[in-house]
Structure formats: structure tokens, C-alpha cells
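Colleague: fold the following for me, if possible:
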Amino acid sequence: MGFFFHIGRYFALLKRVFAKPEKHKMYFRQLFHEIDSLGVNSVWIVVIISVFIGGIMTIQFAYSMSNPIYPRDLIGFGTRDTLILEFSSTMLALIMAGKMGSNITSEIGTMRVTEQIDSLEIMGVNSASYLILPKIVAVVLIFPFLFIMSVFFGILGGLFTGPLAGVVTVPEFIQGLKFAFVPYYITFSIIKSLVFGFLVASVPAYFGYYVQGGALEVGKASTKAVVNTNILVLFFDLILTRLLLT
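Modeller: Down below sits the predicted model:
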């Protein structure tokens, strides 16, 4: 019963979020603030994680393909496709759910418990739209760029780590990157990134908007938001993979 209650209230909130804005200028100003706050501040963590994961994947593929029957070109091929199809879209969304999601929940939740949202409603402002819509738009716009950055730096990490570890040469790795490339994989992962971006922004915003109590409840809401967002990301990853890759 609680599950359906949350689903109904979530969609009711989204209806308010996507209502016609009162003042477009105010929303545009807030949008650029959210892009800076949520997106620009996430770039370095994406770069660092992607470089290390690209290097780790390269070494792991090298050891799993240590049989001389397998050409070493497959190391670059496996690293590339794993980054594109899964890590740089799905795993990145799970990481950003923790970073961005907890930030969104705590920010909106703090405004709720300090009655700032009530003040906006008294002034005639659609608080749901004003506080949540710029965050959703910002995160949805940011995620495809973070995905592309993650793939690039992941491949770069593999390109440096593989030769340094002595598991593959630079020409072999590059040959693997070129082998059997399917451009549709990029399209598929960008579609996933857009969906995941929406989830990473809207689900934590829901938990923050309806939090009740004080600072302790805001912390609990942040934890719930991250857990539920991660579950939904994996669920939609399964659905999208089934629909778009068959």
C-alpha cells in the first residue's frame, strides 16, 4: 500500500513540477545555477573515477584473456564496449545518485523543515516547479556530457595503464578500440543517460520535498533517496537494455 502511495504522490508532484512557470527569467537563472552546482562540481570526480576504472578494466581483461588463442587486440575492444554500454552510463548514474541525489534531497529537505517552502507557497510561487524543475533539466542536460567524458577518460586510463602494466601495447590497444565499433551503442547509452538523469534528479527531489521533522529526518530522507534511486536506475537499465538492444 505504501509503495502505491509513494508512486501516486510522486506523479502528483511531477504534475506540479511541469506546470507552466510563473516567470521564465527566474527559472533560467536558477537553471544555470543548478548546472554549475550539480554538473560542474561533478566533473572532477567523473574524470578521476573513469581514469581508474578504465585502467582496472584493461588489466582485468588482459588477465582474463591471457590464453594465447585470444588476440591482445580484444583488451581494447572489451574495455571500450564495457565503458560505453555499462560503466559510463549505469555505474556513473549510481555514483551520481550518491553525490547529486543526496545534495538535492538535503537542500530541498532543509528548506522544507525550515519552512522556506511554505513561505514560497504563501507568496504564490509554485514551490515544486521553482525548486525541482531547474534541477531536473540541469541533471538531464549534464548526464550525456558526463557520459561522453567518462568514456573518453576511461579509454585514456586504459591506454596509459595497459602499456605501463605490460599487459598490452599502445598499437594493440588502439587496434582493439577500432575493432567492430557499433555507433548505435553510443546512442543507446545516451538514451539511458537521459533517463537516469531524470531519475537522479526527480526521485531525491521527491524525498526532500515531502520530508517531515528536523535535521535527523533530512539525513534519513537522503539515505532513502539514494537507495531508491539506485534501485530504479538498475530497474530501468534492465528495461532499456531489453527494449533497445534486442
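Colleague: every contact and neighbour count from this point should use C-alpha atoms.
Modeller: Will do.
Colleague: any chance you could map the helices in this structure?
Modeller: Secondary structure of the chain (DSSP state H): helices at 2-17, 24-34, 43-64, 73-82, 92-96, 102-113, 116-122, 127-165, 170-178, 184-209, 215-244.
Colleague: would a markdown table of those with mean neighbour count be doable?
Modeller: Listed next are these as a markdown table, based on neighbours: other CA atoms under 10 Å:
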| stretch | mean neighbour count |
| --- | --- |
| helix 2-17 | 13 |
| helix 24-34 | 14 |
| helix 43-64 | 19 |
| helix 73-82 | 23 |
| helix 92-96 | 22 |
| helix 102-113 | 24 |
| helix 116-122 | 15 |
| helix 127-165 | 22 |
| helix 170-178 | 18 |
| helix 184-209 | 24 |
| helix 215-244 | 17 |
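Colleague: one more sequence to fold, the one below, so I can look at both together:
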Amino acid sequence: MPETSPDEKTDPAKTPAANGPEAPHAEDTIAEEVVEVFEEVGQFSFQVVFGTIASILSYLGEVVTLFGETVRSLFQRGVHMGDLFRQMAIIGVESLPISLLTIGFSGAVLALYSVNTLKTYGAAGLVGGIVALSIVRETGPILTGVAIAARAGSAITAEIGSMKVSEQIDALRSMAITPVEYLVKPRLIAALIMLPLVTVFADIAGVLGGAIVAASKGVSWTEYLSSIQQLMEADGSDITKGLLKTVVFGAIIALVGCREGLETEGGASGVGQSTTRSVVIAIVLIFISDFLLTFLLFNKGIVE
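Modeller: As a prediction, the model looks like this:
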């Protein structure tokens, strides 16, 4: 037999049988790991996004259901006037000072910015109309809603939540008195009535605050009032649409406050958590509804 040359001999270390399965390249391993990470992130993001949307829709459904039960109870049994007046005082009268201060100084700040800018163009006399439009359309309703949500909305949740954890609501049910009839109905009606009324006074405070600042900058009261008449709608639709917003805000504050109070659990700490959650949710919903209402009520310029 012919001898095999050394160059033709097979190196056992280089044969697949000796090395076993071929090891994957490092680049392929890293790529697979990156793909897995992105898949996990995508699945997690999908679950978070759609889970959040589902939670929001579920919450809104509960609030709408509570509103429907309250309206049905109102038509069936009316409302106790004593409870209604007491809630009107809590939600409206006691919230009036903070609303007047908030909107009054907001009007002053608006006038301060506006008059300085308008002077550059020789149109300082228009400051009254600009301030009034800003107040009655936007600043007045939304800041009044936020102020009352922080003050009265938190009080509603704290009161009902305390009743829930102390089993007073269970006692009401044992006497055939529903929480909607005794607790939710007077608060909802009071909020629907008092939010527009408080906003009217707050709007006046804002316009007066702007007038004081404008007067200090050399704009006469006559010019200030004349520009209001010039820029605002003569039929008062600006005021009406602004007050319509506050009706929606009032419903949000009352329904969210009552809902969070009725769902309170966990003793005193649970009351605190429900109160905080009530204020946050109410304010967020106020801003969202404000955008939607502004688009629907004041969208003439957008459409054109």
C-alpha cells in the first residue's frame, strides 16, 4: 500500500466529529438576544397601553352608570331640599373666596402681559376685550373647576369615604336607603347649580383685576369697557358657552368625588388615598373635557 504523506493526514482536532456541533457565532447570539428583548418590550408596551385604555373606559363607564342611577333616582323621588342647600353651601359658598382670588389675580396677570405687548403696537386700548374673552371663555371656567375640585371634591370624597370605612353606608342600605339617593344626588345637583354661579362671580373678579392693572398702565376705564363691548359677542354667547363648560365640570367633580368615596377601603389611609386620587382624576378629566368642549363650542376659526 502507498504511504500517506503527512500533508494528507487528517487532523482529528479539525474534524466535526471531534469538535461536536458547530458553535454559533457571537454576532448571531447577540442579534437573537436583541430580538427577544424587543419582543418582550413590545408585548409589555402593548399590555400597558391597552390595559390602561381598558381601565380608563371601565372607570368612565362606572361614572356614567352612577350618573344614570342618580338621574333615575331624581325623577323617582326628587331631592331633599335640606341636604341640597347644605351641599350648595359647601360646594359653592365656601369655595367662593378661593375662586375669586384665583381668577382675580389671573385676570390681573393677563392684563399685565397683554398691555405691555399691545403698547408696542399702539393697541393698548384692546386689553379689556382680550382679558374678558380669556376669562369668560377659558381661564374663569377651568380655574374655578380646578379650585372647586381641590377644595369641595376632596371634601366629598373624604366625607363619603369615612362613612364607607366606618360602615355607615352599610347601615343606610340596611334601612333601605341607597347611597345614590342619600349621598350622590344632593351633591351632584348642588355642583351643577353652584359651579356656574361661582364662575359668574369669578369672571367678574377676573375682569376687575385686569381693569385695575390696565388702569395702572394708563388704560382708562372707558377704553377698557369699550374694548370688551367691541371684542365680545353682543348676544352673550361667549359667557353662555363658558358657563356651559362649568356644568360639565361640576358633574365631573361630584361624580368622581362620590365614586371614589364609595369605593374607599383600608381605613384612614384608604380615605387619604381616595381623596388624593379623586382630586387628580377630576382635574385631569376637567382639562380633557375642556379641550373637547372648546373644540365643539369655539371651533368656528378651526373649521374655516
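Colleague: nearest residue to the most centrally placed residue in structure 1 other than its sequence neighbours?
Modeller: Nearest residue to the geometric centre of structure 1 (CA atoms, centre = their mean): residue 93, 2.8 Å. Nearest non-adjacent residue to residue 93 of structure 1, counting by CA to CA, 6 or more residues apart in numbering: residue 196, 6.2 Å away.
Colleague: need the counterpart of the one you found in structure 2.
Modeller: Mapped onto structure 2 by TM-score structural alignment, residue 196 of structure 1 lines up with residue 249.
Colleague: isn't its match up against residue 286?
Modeller: Yes - here residue 249 of structure 2 reaches residue 286: they are 5.8 Å apart, a contact under CA atoms under 8 Å.
Colleague: common neighbours of those two, please.
Modeller: With contacts defined as CA atoms under 8 Å, 6 or more residues apart in numbering, the residues shared by residue 249 of structure 2 and residue 286 are residue 145.
Colleague: ok so, going back, the residue nearest to the centre of structure 1 matches what in structure 2?
Modeller: Using TM-score structural alignment, the partner of residue 93 of structure 1 in structure 2 is residue 145.
Colleague: now do the same contact list for the match of residue 196 of structure 1.
Modeller: If a contact means CA under 8 Å, 6+ apart, then residue 249 of structure 2 has 145, 195, 286, 289 as its contacts.
Colleague: in JSON lines, list those residues along with distance to residue 72 of structure 2.
Modeller: Formatted as JSON lines, the contacts of residue 249 of structure 2 follow (distance: CA to CA, whole Å):
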{"residue": "145", "distance to residue 72 of structure 2": "26"}
{"residue": "195", "distance to residue 72 of structure 2": "22"}
{"residue": "286", "distance to residue 72 of structure 2": "24"}
{"residue": "289", "distance to residue 72 of structure 2": "24"}
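Colleague: of the residues you listed, closest to residue 168 of structure 2?
Modeller: Nearest to residue 168 of structure 2, judged by CA to CA, of the contacts of residue 249 of structure 2 is residue 195 at 28.7 Å.
Colleague: surely that closest one touches residue 246?
Modeller: Yes - when contacts are counted by CA under 8 Å, residue 195 of structure 2 is listed as touching residue 246 (5.7 Å).
Colleague: now the common contact residues for the two.
Modeller: residue 145.
Colleague: the match of residue 93 of structure 1 against residue 284, yeah?
Modeller: No - with contacts counted by CA under 8 Å, residue 145 of structure 2 stays clear of residue 284, the gap being 11.0 Å.
Colleague: so what sits against both of the two?
Modeller: Contacts common to residue 145 of structure 2 and residue 284, judged by CA under 8 Å, 6+ apart, are absent.
Colleague: show me the contacts for residue 163 of structure 2.
Modeller: Here residue 163 of structure 2 is in contact with residue 169 (CA under 8 Å, 6+ apart).
Colleague: now check structure 1 for the residue matching it.
Modeller: Using TM-score structural alignment, residue 163 of structure 2 pairs with residue 111 in structure 1.
Colleague: most widely separated two among the contacts of residue 249 of structure 2?
Modeller: Across the contacts of residue 249 of structure 2, no pair lies farther apart than 195 and 289, at 15.1 Å, counting by CA to CA.
Colleague: quick one on the thing from earlier: what's the spacing between the match of residue 163 of structure 2 and residue 212 of structure 1?
Modeller: 11 Å (CA to CA, to the nearest Å).
Colleague: I figured residue 204 of structure 1 hits residue 227, correct?
Modeller: No - when contacts are counted by CA under 8 Å, residue 204 of structure 1 is not listed as touching residue 227 (9.7 Å).
Colleague: tell me how far the residue nearest to residue 93 of structure 1 lies from residue 90 of structure 1.
Modeller: 8 Å.
Colleague: repeat that for residue 122 of structure 1.
Modeller: 40 Å.
Colleague: what's stretch 127-134 of structure 1 in contact with?
Modeller: 13, 16-19, 21, 27-28, 30-31, 34, 108, 117, 120-121, 201-202, 205, 209.
Colleague: common neighbours of residue 196 and residue 90 of structure 1, please.
Modeller: Shared contacts of residue 196 of structure 1 and residue 90 (CA under 8 Å, 6+ apart): residue 233.
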